[in-house]
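Engineer: 3D model of this:
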Amino acid sequence: MTHTPLPPLRTTVRGAGPGLPLAHGAGGSVAAHFAALMPALAEQHTVVAPDYPGSGGTPLPAGPLTLDGLADALVAAATGAGVESFTLVGYSLGTLVSVRAAARHPGRVRGLVLTAGMAGPDNRMLASLELWRTLLGAGDRKAFARFSALSSFSTDFFNALPQEQVPALLHLLASAVPEGTADQAGLVATADTTADLPGIAVPTLVVATTRDNLVSPANSRLLADRIPGAEYAEIAAGHAVMVERQEEWQKLLLEFLARHGL
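Structural biologist: Down below sits the predicted model:
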């Protein structure tokens, strides 16, 4: 499939050492999804943290957003930062981007960490993404924030919040929706990396979020089953693992990197 190359992604670079580009999820930014991890990762790695078009400081693309285009732009952000080979850390949509980058640039990708991911959307995810785009198209950010809270957080985590704190959380979610959310959701709805998985030949860690109301953990198990030699781990968290179980996620990631010398 042909695609129009994306302009450079707005990228933050921190630390020194082996390369570690981060691929964030749809409807977020690299800061929203990885800010809590970046200090620990940057202690021994060069962390390359780009924002997708319509997120953070990266403008919307002039043409359609494609998986190949985004994968190439992620690799370009890494090489532009002076990192010639690297381990990709993908979250949610970022798992699709990372797998496609590994398939398109096998000489550069040394490892993969795929969290709360998928090879393509299942029926539940497609319905959720359609609702995302409908609410955003209607300009109803309050309703979008409510649905985002219900799908991003595990039931136990959300119910444990003091009721007086919920309005502020919903206001924060409504005010932080990136301009590119609808385009990114549309990309998730059409992406499919199933055919890429058997060709992945680098150390891979797949992390399932077992209380995820947005991306079923069955999708992570499929990734682990289809990628040769992939390691599999579980975290009892909702989709927003960086909010619910950040320290556990960080520990799994750092141990994997150390174990494989990445």
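Engineer: From here on, just use CA atoms for contacts and neighbour counts.
Structural biologist: Will do.
Engineer: Now do the helices in the protein.
Structural biologist: Taking DSSP state H, the helices of the chain run over residues 30-34, 38-41, 67-80, 93-104, 123-137, 141-152, 155-160, 166-175, 181-190, 217-226, 241-244, 246-259.
Engineer: Adding mean neighbour count and distance to Arg10, write those out as TSV.
Structural biologist: As requested, those are exported to TSV (neighbours: other CA atoms under 10 Å; distance: least, CA to CA, whole Å):
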stretch	mean neighbour count	distance to Arg10
helix 30-34	19	10
helix 38-41	17	16
helix 67-80	22	8
helix 93-104	26	16
helix 123-137	16	24
helix 141-152	19	25
helix 155-160	13	32
helix 166-175	14	21
helix 181-190	20	16
helix 217-226	20	29
helix 241-244	20	22
helix 246-259	15	24
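Engineer: Next, the structure of the following sequence, for comparison with the previous one:
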Amino acid sequence: MIYHLNGHAAYAYGGGKAFDAALPTVVFIHGAQNDHSVWGLQSRWFAHHGYGVLAVDLPGHGRSSGPALTSVEAMADWLLALLDAAGVRHALLAGHSMGSLVALEASLRAPGRVRGLAMLGTTYPMKVSDQLLNTARDDEETAIDMVNIWSHSSIAHKPSSPGPGFSVLGGSRRLMQRMSAINPDALFHTDFSACNAYANGEAAARAVACPAVFIFGAKDMMTPPRSTKTLTGAIAHGKVVTVDAGHSLMAEQPDAVLDALIAFAGTLKYEEITQ
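Structural biologist: Model (predicted):
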């Protein structure tokens, strides 16, 4: 579905179903140098089991046009504007990595609209090393290779990739390369800089009153579980689920991530999401 915000196309994948704002809504928010496709299994399951789904492409990513936004705060404002355009009053927000910060900031800016918060592969502060920031600016292809190595726990993944010849790491790399081809304006550096600069996470986390779940990869080197104590401490009521994966946990363990999201969504009453 294409919406129009500030003169630019804003794309949200509906999981294979026409979006219906009357249904309980789940919004999926991707991370740096990614698009809605990282939520393929999860978005389709929810869309075919009674939910309205909006798996967004942030500006400058995938099918959403316009320049990439340079701050988490701006992305959160964009997300809330998209919900307005789609006629969504309340939603469960699920964000991965950079997208988790966007979901967190949106929950601070519009707490009455967020009925549940799922944060995957998250941490705060989400600092990026100077070396990686500089590489993302000066040699994006090398930065893509670096991040893909660090984001995956193995070169070959089973049983999440049973298809002969299919590579989880290779698929993630090609997606990032495609984002570079679509938007050559140092997209990775823009995304990383936004994560690195975000300074409102602890205050936003302490303000979270809605149900929350953290889904972590046990082998995550990008946002390792040991770095998550600021967020889990600030959102003390949040449930923690750990899956056997690296940072790209939706690709490495898609079923385990889906199971965790289904269980979390099942704790929210229909009225809590739609009213």
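Engineer: sorry, back to before: the helices of structure 1: which one's closest to Gly56 of structure 1?
Structural biologist: Nearest of those to Gly56 of structure 1, taken as CA to CA: helix 30-34 at 7.5 Å.
Engineer: Show me what that closest one is in contact with.
Structural biologist: With contacts defined as CA atoms under 8 Å, 6 or more residues apart in numbering, helix 30-34 of structure 1 is touched by 22-25, 49-51, 56, 91, 242.
Engineer: give me that answer again for 7 Å
Structural biologist: 24, 49-51, 242 (CA atoms under 7 Å, 6 or more residues apart in numbering).
Engineer: ok, the residue nearest to the spatial centre of structure 1 to Ser98 of structure 1 distance?
Structural biologist: Nearest to the mean C-alpha position of structure 1, counting by CA atoms, centre = their mean, stands Tyr91 at 2.5 Å. Distance of Tyr91 of structure 1 to Ser98 of structure 1, computed by CA to CA, to the nearest Å: 9 Å.
Engineer: can you list residues touching both of those two?
Structural biologist: Common neighbours of Tyr91 of structure 1 and Ser98 are listed as Ala23 (criterion: CA under 7 Å, 6+ apart).
Engineer: Of the contacts of helix 30-34 of structure 1, just say which sits nearest to Leu67 of structure 1.
Structural biologist: Within the contacts of helix 30-34 of structure 1, proximity to Leu67 of structure 1 (CA to CA) peaks at His24, which comes in at 13.3 Å.
Engineer: How many residues are close by that closest one?
Structural biologist: By the other CA atoms under 10 Å criterion, the neighbourhood of His24 of structure 1 contains 27 residues.
Engineer: give the contact list for it.
Structural biologist: By CA under 7 Å, 6+ apart, the contact list for His24 of structure 1 reads 30, 33, 90-91, 93-94.
Engineer: gap between the aligned residue in structure 2 for it and Val38 of structure 2?
Structural biologist: For His24 of structure 1, the aligned residue in structure 2 is His30 (criterion: TM-score structural alignment). If you measure His30 of structure 2 against Val38 of structure 2 using CA to CA, the figure is 7 Å.
Engineer: again with Ala55 of structure 2
Structural biologist: From Ala55 of structure 2 to Val38 of structure 2 the distance is 9 Å (CA to CA).
Engineer: Repeat that for His237 of structure 2.
Structural biologist: Spatial separation of His237 of structure 2 from Val38 of structure 2 under the definition CA to CA is 27 Å.
Engineer: now Tyr51 of structure 2
Structural biologist: As defined by CA to CA, Tyr51 of structure 2 lies at a distance of 18 Å from Val38 of structure 2.
Engineer: With Leu82 of structure 2 instead?
Structural biologist: Applying CA to CA to Leu82 of structure 2 and Val38 of structure 2 gives a distance of 19 Å.
Engineer: which residue lines up with the residue nearest to the centre of structure 1 in structure 2?
Structural biologist: Looks like Tyr91 of structure 1 aligns to His96 there (TM-score structural alignment).
Engineer: Pull the contacting residues for that match.
Structural biologist: Contacts of His96 of structure 2 were listed using CA under 7 Å, 6+ apart, and they are 29-31, 119-122.
Engineer: residues near the residue lying closest to it once chain neighbours are set aside, how many?
Structural biologist: With CA to CA, 6 or more residues apart in numbering as the measure, Leu120 is the residue that lies nearest to His96 of structure 2, at 4.6 Å, once sequence neighbours are left out. Leu120 of structure 2 is flanked by 29 other residues according to other CA under 10 Å.
Engineer: who's in contact with the aligned partner of Leu120 of structure 2 in structure 1?
Structural biologist: Residue correspondence to structure 1 (TM-score structural alignment): Leu120 of structure 2 is matched to Thr115. By CA under 7 Å, 6+ apart, the residues touching Thr115 of structure 1 are 90-92, 95, 206-208.
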